[in-house]
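J.: heads up, no residue letters with this:
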């Protein structure tokens, strides 16, 4: 069987090139302000080529969310399903891994876009809730419930606890993709350090027998 030609390889790569171009432009300009022809030009193709792969800007956005966020949620869920160690350790590892894969790069900007523009695009907002928010809350909530069932965590209301775990991450995402480049303390206080501090504070409140200092 002969190897694919350069033309075929480029054709096969186009969907990913379009997703990468869309992510970069959506983060730079926002969803509403980004035009389809700009995405096509950034990817080096004609506008008609874009529509052959993604029929509308909305569908392109959905594919970009799946490519940059949904896949990491699914990976974390698979990891959690096989994990047998302390839930506190897994929560801390997942927060750090999520920041490394999503929060620190352009993908984290998608969360900011949805918080800013969701009200103007209700269909995309519903999609984002179903694709990102609901699975994320179910994953973290399931871990909190497992910790309670094992006696590792004290009995706490799961839903508010999930929000407490997620909220600092959202704060860092907003900071990273708005004031981050202009904050004089940005380099001195890393997101990783903030996550460590957050988990130490929250988990010592969750543990049935907090460690002695």
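T.: Sure, I can see it. Computed from a predicted model, the values in this text were never measured in an experiment. Numbering: from 1, shown residues only.
J.: When you work out contacts or count neighbours from here on, use the C-alpha atoms and nothing else.
T.: Fine.
J.: Which residues are in contact with the residue located most distally from the centre of the chain?
T.: Computed with Cα atoms, centre = their mean, the residue of the chain farthest from its C-alpha average is residue 1, at 39.5 Å. Listed by Cα atoms under 8 Å, 6 or more residues apart in numbering, the contact set of residue 1 is empty.
J.: Kindly list the longest helix within this protein.
T.: Scanning the chain for the longest helix, with DSSP state H as the assignment, gives helix 6-29.
J.: Could you check how far it is from the centre of its chain?
T.: 19 Å (Cα atoms, centre = their mean, to the nearest Å).
J.: contacts for whichever helix or strand comes after it?
T.: In the C-terminal direction, the helix or strand that comes right after helix 6-29 (DSSP states H and E) is helix 36-43. Under the criterion Cα under 8 Å, 6+ apart, residues 14, 17, 18, 20, 21, 22, 25, 46, 47, 49, 50, 57 lie in contact with helix 36-43.
J.: Tell me if I'm right that the third one and residue 50 touch.
T.: To tie it back to what came earlier, the one meant is residue 18. Yes - with contact defined as Cα atoms under 8 Å, residue 18 reaches residue 50; the gap is 7.2 Å.
J.: For stretch 9-17, which residues meet the burial criterion?
T.: 14, 15, 17 (16 or more other Cα atoms under 10 Å).
J.: Show me where this structure has its helices.
T.: 6-29, 36-43, 47-53, 57-65, 71-82, 87-98, 107-117, 122-128, 134-149, 158-176, 191-206.
J.: ok and the second one relative to helix 57-65, angle-wise?
T.: Looking back up the chat, that one is helix 36-43. 40 degrees (axes from the mean of the first three to the mean of the last three Cα atoms, to 10 degrees).
J.: Flag every buried residue along helix 36-43.
T.: In helix 36-43, counting by 16+ other Cα under 10 Å, buried: 36, 39, 40, 42, 43.
J.: Please compute how far it lies from its chain's middle.
T.: 24 Å.
J.: Okay, one more to line up with it:
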């Protein structure tokens, strides 16, 4: 006679565990609502009452999670830009293949994990409002911009150290690699909705060509310029 084994029944969640799960879900809903409104309206024009209403809670409930609009914005940046960046740092550290392939993979993943998502609107937002909210701009610089540049500089230096890339100023190269990425998402959330279709090439095709040009420019066998 054939016997069957069944997994042990999972113990029901405790009241404390259920409360913790509800808090995590609600915090996520508030962050999603805040991201959508910040990107659509900008930081100054977004009111916490609107965020709470869009998330289906009261303003008082929102303040239980985030004590101010500034704290809410910083949490949005951390969750939607800082956390994916930390994931990218781990992926780069674990990559074992050639650096040229790493450049292509990094730029592809940048698009799928940030550039092609609603979170990329934060780049355009901070560029537009940095002068009016310097504390938020400094936070974004420390949470997103500087770590991004450090990551790309590390990729370039990896190629140099392995003898795959020619010796260049890795810091300057990082700026040159990142600048088109920032321009692409700025375009996406500003002029692109107002322009005729086809004004800008397909973003993924454009990024693939960008990665190819970066690799060719850094190649150890690239011709020297005068």
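T.: Received, thanks. As the structure is a computational prediction, the values presented were derived from the model and not from experiment.
J.: Excluding chain neighbours, what is closest to the residue opposite residue 57 of the first structure in the second structure once aligned?
T.: Here residue 57 of the first structure is matched to residue 69 in the second structure, going by TM-score structural alignment. Closest residue to residue 69 of the second structure apart from its sequence neighbours, by Cα to Cα, 6 or more residues apart in numbering: residue 48 at 6.5 Å.
J.: if I line the two up, what does the one you found land on in the first structure?
T.: Residue pairing (TM-score structural alignment): residue 48 of the second structure is matched to residue 36 of the first structure.
J.: Give me the distance between the most centrally placed residue in the second structure and residue 188 of the second structure.
T.: When Cα atoms, centre = their mean is applied to the second structure, the residue found nearest the centroid is residue 81 (3.5 Å). Using Cα to Cα, to the nearest Å, residue 81 of the second structure is found at 17 Å from residue 188 of the second structure.
J.: Same check on residue 115 of the second structure?
T.: Residue 115 of the second structure sits 9 Å away from residue 188 of the second structure, going by Cα to Cα.
J.: Dump the buried residues of stretch 9-17 of the first structure to TSV, plus distance to residue 124 of the first structure.
T.: Listed next are those as TSV, based on distance: Cα to Cα, whole Å:
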residue	distance to residue 124 of the first structure
14	23
15	20
17	22
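J.: and residue 115 and residue 188 of the second structure? which has more neighbours close in?
T.: Remark: of residue 115 of the second structure and residue 188, residue 115 carries more neighbours, 23 against 19, as counted by other Cα atoms under 10 Å.
J.: what sits against that one?
T.: Each residue near residue 115 of the second structure by Cα under 8 Å, 6+ apart is listed here: 181, 185.
J.: Just tell me what it corresponds to in the first structure.
T.: Under the alignment (TM-score structural alignment), residue 115 of the second structure pairs with residue 103 of the first structure.
J.: aligned partner of residue 146 of the first structure in the second structure?
T.: Aligning on TM-score structural alignment places residue 146 of the first structure opposite residue 158 in the second structure.
J.: so who does that match touch?
T.: Counting by Cα under 8 Å, 6+ apart, residue 158 of the second structure touches residue 99.
J.: just to revisit the earlier point, can I get the buried residues of helix 36-43 of the first structure in JSON lines including distance to residue 98 of the first structure?
T.: Shown next, in JSON lines, are the buried residues of helix 36-43 of the first structure (distance: Cα to Cα, whole Å):
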{"residue": "36", "distance to residue 98 of the first structure": "29"}
{"residue": "39", "distance to residue 98 of the first structure": "27"}
{"residue": "40", "distance to residue 98 of the first structure": "29"}
{"residue": "42", "distance to residue 98 of the first structure": "27"}
{"residue": "43", "distance to residue 98 of the first structure": "27"}
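J.: Just give me the closest of the residues you listed to residue 29 of the first structure.
T.: residue 39 (11.3 Å; Cα to Cα).
J.: From residue 72 of the first structure, how far out is the closest one?
T.: Following Cα to Cα, the distance that separates residue 39 of the first structure from residue 72 of the first structure is 24 Å.
J.: before we move on, the earlier item: quick check: the farthest pair among the contacts of helix 36-43 of the first structure?
T.: Longest span within those, Cα to Cα: 25 and 49, 17.6 Å.
J.: With neighbour numbers in mind, choose between those two.
T.: Between residue 25 of the first structure and residue 49, residue 25 has the larger neighbour count (other Cα under 10 Å), namely 20 against 15.
J.: Identify the residue of the second structure aligned to the more buried one.
T.: By TM-score structural alignment, residue 25 of the first structure lines up with residue 37.
J.: wouldn't that match be in contact with residue 46 here?
T.: Yes - counting by Cα under 8 Å, residue 46 is a contact partner of residue 37 of the second structure at 6.3 Å.
J.: Would you confirm that residue 95 of the first structure contacts residue 193?
T.: No - counting by Cα under 8 Å, residue 193 is not a contact partner of residue 95 of the first structure; they are 11.6 Å apart.
J.: out of those two, which sits in the busier spot?
T.: Shown here are residue 95 of the first structure and residue 193; by other Cα under 10 Å, residue 95 has more neighbours (18 against 11).
J.: Could you measure from the more buried one over to residue 87 of the first structure?
T.: 12 Å.
J.: what's the closest non-adjacent residue to residue 119 of the second structure?
T.: residue 80 (5.8 Å).
J.: Count the neighbours of the counterpart of the one you found in the first structure for me.
T.: Aligned counterpart of residue 80 of the second structure in the first structure: residue 68 (TM-score structural alignment). Residue 68 of the first structure: 19 surrounding residues under other Cα under 10 Å.
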